[in-house]
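Asker: pasting the structure only:
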């Protein structure tokens, strides 16, 4: 029997993601590997925490923050809850949010590879204005790196001011 000279391939179609072999999953970066019984870390070491209201999901997020970032998270949470008694907490989009009932969210923080980013949703209205600009008109950021000395008096003043402004509805 003669071989066909047709250019059409008779190879089977590529497998879909659902049919991946285990060897392909091993090629993912270690921080992206699903880990049984532990929190998965996303890019930059940001913990993947289930969406939820209240202190428990926020504490789970903070506990899962890697290394020095966890210390920053604990300090931020302590400062915010001490400054604003009765602050409302939640985790959405793998980010802790802080707000007041019926006023919306005024602040969040998020892990990145080299810093923890604190977002003030109405930061442009704070005095002095936090240093980090955003693509969003009103939002301003404060990036906290491992070796930074945190000015807790200034951060507390920003938290107080932010809590007195209308928050974001998310």
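Answerer: On my side now, so go ahead. Fair warning: this is a prediction, and the values are worked out from it, not measured in the lab.

Asker: contacts, neighbours, all on C-alpha from now
Answerer: Fine.

Asker: next up, the contacts around residue 55.
Answerer: Neighbouring residues of residue 55 by C-alpha atoms under 8 Å, 6 or more residues apart in numbering: 89-90.

Asker: redo that, cut-off 6 Å
Answerer: Residue 55 sits next to residue 89 when contact means C-alpha atoms under 6 Å, 6 or more residues apart in numbering.

Asker: and residue 161, how many neighbours?
Answerer: Other residues within reach of residue 161, judged by other C-alpha atoms under 10 Å, total 17.

Asker: structure B:
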């Protein structure tokens, strides 16, 4: 099993820290879950990467996978009975397929709670990811013009 912690590596001139990358830490989280949650997290990760090839994976807040492109697209938290994809600016996104089913009351974020028996609407999820990335990039472009 891959470790999601920093490792020490010996070199000729002493010891040098070798940090695991965010992608390696996400790999380790998926592997350590060993159940449907790991499978669901791996599947949504693959869909996010398909939808937005320039996505950057991060590992924030002591153990939360984060996907960014011009800003945070979404996070992927795992709980006992749900995998939660929280879209940082989800309230500003069109959701014609009705994927958002959690955190609906706020003015900014929206989330998708995925339960064990749920089937992911892959095309709708990829459309949301693309829309979130486009929103981030347009906001970033607006800020740079000022």
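Answerer: Done, it's in. It should be emphasised that the depicted structure is a prediction, and the values quoted were computed from it without experimental measurement.

Asker: how about the counterpart of residue 84 of the second structure in the first structure, secondary structure?
Answerer: In the first structure, the residue paired with residue 84 of the second structure is residue 117, using TM-score structural alignment. Under DSSP: H, G, I helix; E, B strand; the rest coil, the three-state class of residue 117 of the first structure is strand.

Asker: residues near the counterpart of residue 97 of the first structure in the second structure, how many?
Answerer: Taking TM-score structural alignment, the alignment pairs residue 97 of the first structure with residue 66 from the second structure. Neighbour count of residue 66 of the second structure, defined by other C-alpha under 10 Å: 25.

Asker: contacting residues for residue 66 of the second structure?
Answerer: For residue 66 of the second structure, the contacting residues are 57-59, 75, by C-alpha under 6 Å, 6+ apart.

Asker: need the three-state assignment for it.
Answerer: strand.

Asker: just tell me the aligned range of stretch 37-45 of the second structure in the first structure.
Answerer: Mapped onto the first structure using TM-score structural alignment, stretch 37-45 of the second structure spans residues 69-77.

Asker: how close does the matching stretch sit to the second structure?
Answerer: Mean deviation of stretch 69-77 of the first structure relative to the second structure after superposition (mean C-alpha distance after the TM-score superposition for the first structure): 0.6 Å.

Asker: so in the second structure, which helix runs the longest?
Answerer: Identified as the longest helix of the second structure according to DSSP state H is helix 122-145.

Asker: kindly report the same for the first structure.
Answerer: Ranked by residue count under DSSP H, the longest helix found in the first structure is helix 68-83.
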